[in-house]
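Undergrad: here are the coordinates; sequence isn't available:
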């Protein structure tokens, strides 16, 4: 992180020129490593990551910076000018950029939002600093002088880099931070001092993942000693967010292609075994496109936004089974099953409901439909009783997320926690 000492801060908003400050001096490794030990003492769950960083002396770097290969480039003059206590904070700050994958996230944001040029990358660096600095210091760790915090920009705390990036632009409030440069590890843009993927002492992708996993284990092992941001990060390392629409499509495809699904006997082509039974014609087992019945929970506990999302998922489900919309039917269900609509008329489908929830009626109606479906897909918030017995076809549940708490069976009770879907259903959380 780019910071300045207290004496120079009174004269200039940025750091002293690296060229003039570093002339004639070598990097004080004893002081730098003493600061790292202080950082480990203050944040022991980050020890694996802090010791994984390889130090590279560089007079091109204004202060300290990292690249995506876990090299830490350090200015000798910066180390000489700043006390050990502040250097410990810089160690934690820089390694936080790498643990939180700010370089990868910066590249993704740049592609998605069309952000180009050094100005956009500076904004990413500032936004990444805000994500780290709002709760990483205190409790034995000093906030380095000149560090960017959300409060300095009039922004709320506790948000992510991507959120902060939407809330400010370069202007009067950010002009004092124009000198910030935490390196390519903070925003994904290569610097002239980077050694690159083929340089010495860089970590491979597998090694970097191993470091993150070890740190996440340490964070989870100290639940009372870490901030909410680090707990959230550790949870995502162990359980990374999944592309739920892809998962839902994969679940439907797997159910539709399983043994027995879409199979029936046909006399259109007699079985080859008929030759062994003179005078009899045996039917052959033929594969046909699978039929899918979609049950949409339309009870009062499901919001309009979730119902709109459900209709979008119906289209995705049709694609997952090969685009045969005529083989997909949609039924709305609250406490009672309503009209079954063929998906070929999806534009005219009306979701009816708004009462209590009992999707067992929907299962019963779907299984009575002729021809019988091979797969039943249920889109629900889970606040429903489930069939006691496994249905005669495969079941996929798309579950709208709900907060977990304690309570009893009452949809009007905000503390109500629905029973989990049964084990015989493949469950995918939607959204």
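TA: Here it is on my side, so go on. These numbers were taken from a predicted model, which means no experiment stands behind them. Residues are numbered from 1 along each chain as shown.
Undergrad: From here on, just use CA atoms for contacts and neighbour counts.
TA: OK.
Undergrad: next structured bit after the host helix or strand of residue 318?
TA: Secondary structure here is read from DSSP states H and E; on that basis residue 318 sits in helix 304-320. Heading C-terminal from helix 304-320, the first helix or strand you meet, by DSSP H and E, is strand 328-333.
Undergrad: just checking, what packs against that following strand?
TA: Here strand 328-333 is seen to pack against strand 292-297, strand 337-342, helix 360-368 when contacts are counted using 3 or more CA pairs under 8 Å, 6 or more residues apart in numbering; DSSP states H and E.
Undergrad: Confirm residue 105 sits in a helix?
TA: Yes. Under DSSP: H, G, I helix; E, B strand; the rest coil, residue 105 sits within a helix.
Undergrad: how much space between it and residue 49?
TA: Distance, residue 105 to residue 49, using CA to CA, to the nearest Å: 19 Å.
Undergrad: For these two, indicate the residue with more neighbours.
TA: Remark: of residue 105 and residue 49, residue 49 carries more neighbours, 21 against 18, as counted by other CA atoms under 10 Å.
Undergrad: Go ahead and report the secondary structure state at that one.
TA: Three-state assignment for residue 49 (three-state DSSP): helix.
Undergrad: And for it, nearest residue in space, chain neighbours not counted?
TA: Excluding its sequence neighbours, the residue lying closest to residue 49 (CA to CA, 6 or more residues apart in numbering) is residue 211, at 6.0 Å.
Undergrad: so what's the one you found up against?
TA: Contacts for residue 211 were tallied using CA atoms under 8 Å, 6 or more residues apart in numbering; they are 48-49, 52.
Undergrad: can you do 10 Å?
TA: Residues in contact with residue 211 (CA atoms under 10 Å, 6 or more residues apart in numbering) are 46-52, 99, 203, 217.
Undergrad: relative to strand 328-333, how tilted is the helix holding residue 318?
TA: When axes from the mean of the first three to the mean of the last three CA atoms, to 10 degrees is applied, the directions of helix 304-320 and strand 328-333 differ by 160 degrees.
Undergrad: ok, structure two:
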């Protein structure tokens, strides 16, 4: 970790803020040693630009142990991250699993080698000036060996104690990083059933989010003012923006230097609608959007108007109240083996998401699992560090206004 570089960055930011304060009549907040650079909601969304997921890497597992090569991708390199940045992405989301790399209670110590590797991969992007999001990804999936963050388990006291200890260690590890690092409490946390939210499962998810915010803030340093990313039920838009039980965590331990009318909480949702186009592994539905030419290959729902309405729900419910929204995952799998025009529709989908997210003041982060070819989400070849889906890449950059 380039601690000296970060310290110089912090000093420069403080000087810039001080100059800005004097120019505007001294109304800007005083920068302090425990405060990351201040940035309001709309500004950080603009700065984060287009986002990309380093999927199927640090959340990949074998026998309950995280292993970045377990699901077929090569070891992550600086060269790959440099290629992603050169392509125009300003934000990288790095899904991370911990699972059996967490020791026994009461300390629940994370394996130091694993936490060091997480930091190393974060630094590949952070040291290049990119925004980086890290989360706790696979620990809440019942289908993953070694999972434990289970919202309908009867062992909630133990789960919540373990969750607190683990996030305390992660937050302490990254305490000195500036606002370019964003911590995300969980991933797609729910009871595993694709229906309406249930209780007390949703209440436990709300509790996890509250524990996360309180724990990160109490570690101090830049964590006291860091942007924190919070998901609702299964990162589902309807179950987060609607009246289904989502509760925003309080933020009482944040730095007093943050103006009372500013937030430091972001809301996380994912978007894969319509699933028969974006994720269903078949050749039935391969087209999407107004340019679709074959109605029999186009879903009967989930088109442009639906996407717009969904993102507007997040705008009305959160963005207008000062809470940035991050669409932490979106994309559509490759079905070009069934329809030679499929990649064009995938690009149309990506463009529409990127452009609509920008329209509603939201960050969109493309899901890339490193898999190229049939049913893959890959946009890059992670071995040769080459772009494999230039059409989709160009569409995203055009959507956010970068090309």
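TA: Perfect, thanks for sending it. Just so you know, these numbers come straight off a predicted model, no measurement behind them.
Undergrad: Do you know the score for how well these two fit?
TA: The TM-score (TM-score structural alignment, normalised by the length of structure 2) is 0.23; 156 aligned residues with a CA RMSD of 6.8 Å.
Undergrad: circling back to that earlier point, scan the contacts of residue 211 of structure 1 and report the most crowded one.
TA: For the contacts of residue 211 of structure 1, neighbours were counted using other CA under 10 Å, and residue 99 has the most, 25 neighbours in all.
Undergrad: where's that one relative to residue 108 of structure 1, distance?
TA: Distance from residue 99 of structure 1 to residue 108 of structure 1, by CA to CA: 16 Å.
Undergrad: sorry, back to before: need the winner for burial among the helices and strands packed on strand 328-333 of structure 1.
TA: Of these, the one with the most neighbours on average (mean count of other CA atoms under 10 Å) is strand 292-297, at a mean of 29.
Undergrad: Around the closest residue to residue 165 of structure 1 other than its chain neighbours, count how many other residues there are.
TA: The spatially closest residue to residue 165 of structure 1, leaving aside those adjacent along the chain, is residue 127, at 5.6 Å (CA to CA, 6+ apart). By the criterion of other CA under 10 Å, residue 127 of structure 1 has 27 neighbours.
Undergrad: Now name the helix or strand holding residue 127 of structure 1.
TA: helix 117-133.
Undergrad: circling back to that earlier point, doesn't the residue nearest to residue 49 of structure 1 lie inside a strand?
TA: No. Assessed by three-state DSSP, residue 211 of structure 1 does not belong to a strand; its assignment is helix.
Undergrad: Can you give me the neighbour number for residue 20 of structure 2?
TA: Other residues within reach of residue 20 of structure 2 by the criterion other CA under 10 Å amount to 15.
Undergrad: tell me which element it is part of?
TA: Per DSSP H and E, residue 20 of structure 2 falls inside helix 3-23.
Undergrad: Next secondary structure element downstream of that helix?
TA: Downstream of helix 3-23 of structure 2, the first helix or strand assigned by DSSP H and E is helix 41-48.
Undergrad: Tell me the buried residues in that next one?
TA: For helix 41-48 of structure 2, burial by neighbour count (16 or more other CA atoms under 10 Å) applies to 41, 44-45, 48.
Undergrad: mind listing what's buried in the helix or strand encompassing residue 185 of structure 1?
TA: Here residue 185 of structure 1 is covered by helix 184-187, with elements defined by DSSP H and E. Burial within helix 184-187 of structure 1, assessed by neighbour count using 16+ other CA under 10 Å, is assigned to 184-187.
Undergrad: roughly how far apart are residue 12 of structure 2 and residue 132 of structure 2?
TA: 21 Å.
Undergrad: and what of residue 14 of structure 2?
TA: Relative to residue 132 of structure 2, residue 14 of structure 2 is positioned 21 Å away (criterion: CA to CA).
Undergrad: ditto for residue 46 of structure 2
TA: Look at residue 46 of structure 2 and residue 132 of structure 2: by CA to CA, they are 15 Å apart.
Undergrad: higher neighbour count, residue 12 and residue 132 of structure 2?
TA: Neighbours were tallied for residue 12 of structure 2 and for residue 132 using other CA under 10 Å; the higher tally belongs to residue 132 (25 against 12).
Undergrad: Then that one would be within a strand, right?
TA: Yes. Counting by three-state DSSP, one finds residue 132 of structure 2 located in a strand.
Undergrad: Who are the contact partners of it?
TA: 48, 51-53, 90-94, 121-126, 179-183.
Undergrad: Sort out for me which of these are in strands.
TA: When these are checked against strands (DSSP state E), the matches are 51-53, 91-94, 181-183.
Undergrad: and the helices and strands packed on strand 328-333 of structure 1 as a markdown table, adding distance to residue 308 of structure 1?
TA: Putting these into a markdown table (distance: least, CA to CA, whole Å) gives the following:
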| stretch | distance to residue 308 of structure 1 |
| --- | --- |
| strand 292-297 | 11 |
| strand 337-342 | 16 |
| helix 360-368 | 19 |
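Undergrad: So which of these is nearest residue 428 of structure 1?
TA: With CA to CA as the criterion, residue 428 of structure 1 lies closest to strand 292-297 of these, at 14.5 Å.
Undergrad: Give the buried residues for the one helix or strand residue 217 of structure 1 maps to.
TA: With elements taken from DSSP H and E, the one containing residue 217 of structure 1 is helix 205-220. Neighbour counts using 16+ other CA under 10 Å place 208, 211-220 of helix 205-220 of structure 1 among the buried residues.
Undergrad: which of those residues lies closest to residue 249 of structure 1?
TA: Closest approach to residue 249 of structure 1 among the buried residues of helix 205-220 of structure 1 (CA to CA): residue 213, at 28.9 Å.
Undergrad: Identify the residues contacting that closest one.
TA: Residues touching residue 213 of structure 1, when contacts are defined by CA under 10 Å, 6+ apart, comprise 48, 99, 207, 219, 234, 237-238.
Undergrad: what's the spacing between it and residue 235 of structure 1?
TA: 10 Å.
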